[in-house]
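Novice: Build the 3D model from these lines:
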Amino acid sequence: MKKIGFLSFGHWANSPHSQARSASDVLLQSIDLAVAAEELGADGAYFRVHHFARQLASPFPLLAAVGARTRRIEIGTAVIDMRYENPLYMAEDAGAADLIAGGRLQLGISRGSGEQVIDGWRYFGYAPEEGETHADLARRHTEVLYDVLRGEGFAQPNPQPMFANPPGLLRVEPHSEGLRERIWWGSGSDATAVWAARMGMNLQCSTLKNDESGRPLHIQQAEQIRAYRQAWKEAGHNREPRVSVSRSIFALMTDRDRMYFGRDAHSEDTIGMLDENIRAIFGRSYAAEPDVLVSQLAKDEAIAEADTLLLTVPNQLGVEYCAHVIGSVLTHVAPALGWR
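Specialist: Have a look, this model is predicted:
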């Protein structure tokens, strides 16, 4: 059995070919899609975060709104770029969103990916300290957030406060018990997956990673997941970790499906360069008739290693079509693979 959710990047474009032509469209449609996915029996509604782009950015208002409109489905991110975040303010926002959702928040965080602007985090007021890289900046912010989410007091109270304080040092409020165990690290390399395991965070694997062996993406990710699980075991954590994998999967059920994805140009992994000239491998899309999809997906070693699968959805095609994409996989593919 696997948990199956969707992942939306939240693109919008003022184009007659797009059902999402503004930020308002994307935000409201994201809420509606989460509601529709829950009704279909999906397990998660996840959203990507990109700054300075016509895509979803500040996640917590959206997560809180989704949490208020749904009752069962997990809500999360994949991922929030920690270079841009004030970790204490983030702990407040995340605590509030999690309480609204009744403890369903699954917060994916990471160093982030390629950006629309140069060193965008500097415009948000953050910069690496002397001797740090921007990746170090993200991990430093993460370590602060992760520590604050313990819910332990650390701030000296005012002896003459406006409102009465509880005894002792004060913590960030609101605090949501259990949220710390629902933090995920989006890892693009084997080394950062091992770091996440030692920290005690769950693991998110994307549709790309650093090309560290020249082997297909799904094999590299399976190796990455196994290294993560071994590091988790060695760290001696007292709970089982969770691991997600993102994939673009389209069951060709209708003429519209075939028109959009029947001649998919990304049926093989591709190689490209990320920032800092890092060689990366980008995963293939899966687009085929359901029986063919079942055969193809059964060979994906990373999906087999993960407990959660996130389906990337083409949000600009609208809520109804994205719900169809999710429902087709849940109904016509997942049962045959033993995921349902």
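
Novice: only C-alpha atoms for contact and neighbour calcs from this point on.
Specialist: Noted.

Novice: residues contacting the residue of the chain most remote from its centre?
Specialist: What lies farthest from the middle of the chain is Gln160; by CA atoms, centre = their mean that is 42.5 Å. Contact analysis of Gln160 by CA atoms under 8 Å, 6 or more residues apart in numbering lists nothing.

Novice: How much space separates it from Val172?
Specialist: 19 Å (CA to CA, to the nearest Å).

Novice: what do you get for Arg139?
Specialist: 20 Å.

Novice: Next, Ile112: secondary structure please.
Specialist: One correction, residue 112 is Gly, not Ile. When classified by DSSP: H, G, I helix; E, B strand; the rest coil, Gly112 comes out as coil.

Novice: before we go on, could you also do this sequence so I can check it against the first one:
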Amino acid sequence: MIVKKIGFLSFGHWNPSPHSQTRSAADALLQSIELAVAAEELGADGAYFRVHHFARQLGSPFPLLAAVGARTRRIEIGTAVIDMRYENPLYMAEDAGAADLIAGGRLQLGISRGSPEQVIDGWRYFGYRPADGQSDADMARRHAEVFLDVLRGEGFAQPNPTPMFPNPPGLLRLEPHAEGLRERIWWGASSNATAVWAAQLGMNLQSSTLKNDEGGAAFHVQQAAQIRAYREAWKEAGHAREPRVSVSRSIIAVVDDRDRAFFGRGGKEKDQVGYIDESTRAIFGRSYAAEPDELIAELAQDEAIQEADTLLLTVPNQLGVDYNAHVIEAILTQVAPALGWR
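Specialist: Have a look, this model is predicted:
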């Protein structure tokens, strides 16, 4: 059993409905900061946020990451994931460098080719389009490779011979540069092939609750196989450091009347299969909601959780900061120790 880092993952939904505790974009942002502070106080290891565009969810991540970094001292701060189809990789490197310096080197950035969005080809509105003969996924991977390259901190830009301010000698790099951030970039892989590609490039792996259906086995079995393929590719690439691997799960320990009201409806959750586009069959992992003893027994059978070193708990953020802090605390105190995660 691998000892786990345990964090939360928020999609940052907001809705003006009176049934929501998160009714505006301001609510979603400010409550995200407060939940990160609360999670750190509870002993959680990470505060991660999903990025979506054209949606009532968290969008531009770097102001939020910087604010969380300024309010916390220990907890990892990350994304799962940033859609690289929408990103200028050089401008993103500057934003990421600044946020990481504010946080004291705690940024853990998950990036990816993205998932189906609220609008058709939304990245085109941001000014991006694939090169001739390439797909939007190819474009995302190209943006990612440029991003990784500039994070190394090597000079590449020819300096002006008559600059406004004196330059250091040689080619110039982007500033601010955050030392070590290159090793804290993760790729959100939905297929086995992209997990192998991420390993070859020296990125950590984020495997979520949606994966290309490659073989028809249960989701957690397929995900575990993906992780093993990633680790083998990492070993073959000869990287000097050990990689990190995260999985995300919706896990609710039913311990009080609030939990029973929200999640105690009974019945067993199952994996679901669907299509994320016309040709890609995907499998969606089940959610877990049960009393701690039952939850411990079920989670012990999840092969992918066994393989990962980091577990991200997807939280129902519209239920408010206090309730979500309770959800995190219940897992940390009543479930994780019995499974040997802490």
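
Novice: With both chains overlaid, what TM-score comes out?
Specialist: The TM-score (TM-score structural alignment, normalised by the length of structure 1) is 0.99; 340 aligned residues with a CA RMSD of 0.8 Å.

Novice: dump the residue contacts of Val35 of structure 1.
Specialist: 66, 69-70.

Novice: Now with 10 Å, please.
Specialist: 29, 42, 45, 66-67, 69-73, 323 (CA atoms under 10 Å, 6 or more residues apart in numbering).

Novice: ok, now Met253 of structure 1?
Specialist: 288-290, 324-325, 328, 332.

Novice: Turn those into TSV, columns for secondary structure, neighbour count and distance to Gly151 of structure 1.
Specialist: What follows is these, written out as TSV (DSSP: H, G, I helix; E, B strand; the rest coil; neighbours: other CA atoms under 10 Å; distance: CA to CA, whole Å):
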residue	secondary structure	neighbour count	distance to Gly151 of structure 1
Ala288	strand	22	48
Glu289	coil	18	49
Pro290	helix	20	47
His324	helix	18	41
Val325	helix	22	40
Ser328	helix	19	41
His332	helix	17	43
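
Novice: Go through those and name the one nearest Thr77 of structure 1.
Specialist: Val325 (19.8 Å; CA to CA).

Novice: That closest one contacts Val333, doesn't it?
Specialist: No: look at Val325 of structure 1 against Val333 with CA atoms under 10 Å: they stay out of range, at 11.2 Å.

Novice: Give me the nearest residue to Ala97 of structure 1, chain neighbours excluded.
Specialist: Counting by CA to CA, 6 or more residues apart in numbering, Ala64 is the residue found nearest to Ala97 of structure 1 once chain neighbours are left out, at 4.6 Å.

Novice: go on, Ala199 of structure 2?
Specialist: Of all residues not flanking Ala199 of structure 2 in the chain, Trp234 sits nearest, at 4.7 Å (CA to CA, 6+ apart).

Novice: Quick one: map the one you found onto structure 1.
Specialist: In structure 1, the residue paired with Trp234 of structure 2 according to TM-score structural alignment is Trp232.

Novice: Pretty sure the residue nearest to Ala199 of structure 2 sits against Val245.
Specialist: No: with contact defined as CA under 10 Å, Trp234 of structure 2 does not reach Val245; the gap is 11.5 Å.

Novice: if I look at those two, which residues touch both of them?
Specialist: Joint contacts of Trp234 of structure 2 and Val245 (CA under 10 Å, 6+ apart) are 203-204.

Novice: which residue numbers in structure 1 go with stretch 189-205 of structure 2?
Specialist: By TM-score structural alignment, stretch 189-205 of structure 2 lines up with residues 187-203 in structure 1.

Novice: Just the buried residues of that stretch, please?
Specialist: Using 16 or more other CA atoms under 10 Å as the test for burial, stretch 187-203 of structure 1 gives 187-190, 192-203.

Novice: Out of those residues, flag the one nearest to Thr133 of structure 1.
Specialist: Nearest to Thr133 of structure 1 among the buried residues of stretch 187-203 of structure 1 is Thr192, at 14.4 Å by CA to CA.

Novice: And the strands in structure 2, which stretches?
Specialist: 5-10, 46-49, 76-83, 107-112, 185-188, 204-207, 210-212, 245-249, 251-253, 272-275, 281-284, 288-290, 310-314 (DSSP state E).

Novice: any chance of these in a markdown table, with distance to Trp341 of structure 2 too?
Specialist: Converted to a markdown table, these look like this (distance: least, CA to CA, whole Å):
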| stretch | distance to Trp341 of structure 2 |
| --- | --- |
| strand 5-10 | 8 |
| strand 46-49 | 15 |
| strand 76-83 | 17 |
| strand 107-112 | 20 |
| strand 185-188 | 21 |
| strand 204-207 | 18 |
| strand 210-212 | 23 |
| strand 245-249 | 13 |
| strand 251-253 | 14 |
| strand 272-275 | 27 |
| strand 281-284 | 24 |
| strand 288-290 | 17 |
| strand 310-314 | 9 |
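
Novice: I'd like to know which of those lies nearest to Arg152 of structure 2.
Specialist: strand 185-188 (11.7 Å).

Novice: What's the local residue count around the counterpart of His13 of structure 2 in structure 1?
Specialist: By TM-score structural alignment, His13 of structure 2 lines up with His11 in structure 1. Number of residues near His11 of structure 1 (other CA atoms under 10 Å) recorded here: 21.

Novice: Give me the nearest residue to His11 of structure 1, chain neighbours excluded.
Specialist: The shortest distance from His11 of structure 1 to any residue other than its chain neighbours is 4.4 Å, reached at Gln55 (CA to CA, 6+ apart).

Novice: center of structure 2 - which residue?
Specialist: Geometric centre of structure 2, nearest residue: Ala80, 1.5 Å, by CA atoms, centre = their mean.

Novice: List the residues that contact that one.
Specialist: The contact partners of Ala80 of structure 2, by CA under 10 Å, 6+ apart, come to 9-11, 48-51, 108-112, 186-188, 206-208, 246, 248, 312.

Novice: Next, count neighbours for the counterpart of Gly108 of structure 1 in structure 2.
Specialist: Using TM-score structural alignment, the partner of Gly108 of structure 1 in structure 2 is Gly110. Using other CA under 10 Å, the number of residues around Gly110 of structure 2 comes to 24.

Novice: thought Thr207 of structure 1 was touching His266?
Specialist: No: Thr207 of structure 1 is beyond contact range of His266, at 11.8 Å (criterion: CA under 10 Å).

Novice: Give the residues shared as contacts by these two.
Specialist: 248, 282-285.

Novice: Same list (those residues) but as JSON lines, adding neighbour count and distance to Pro314 of structure 1.
Specialist: Formatted as JSON lines, these follow (neighbours: other CA atoms under 10 Å; distance: CA to CA, whole Å):
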{"residue": "Ser248", "neighbour count": "18", "distance to Pro314 of structure 1": "9"}
{"residue": "Phe282", "neighbour count": "21", "distance to Pro314 of structure 1": "17"}
{"residue": "Gly283", "neighbour count": "22", "distance to Pro314 of structure 1": "16"}
{"residue": "Arg284", "neighbour count": "21", "distance to Pro314 of structure 1": "15"}
{"residue": "Ser285", "neighbour count": "19", "distance to Pro314 of structure 1": "12"}
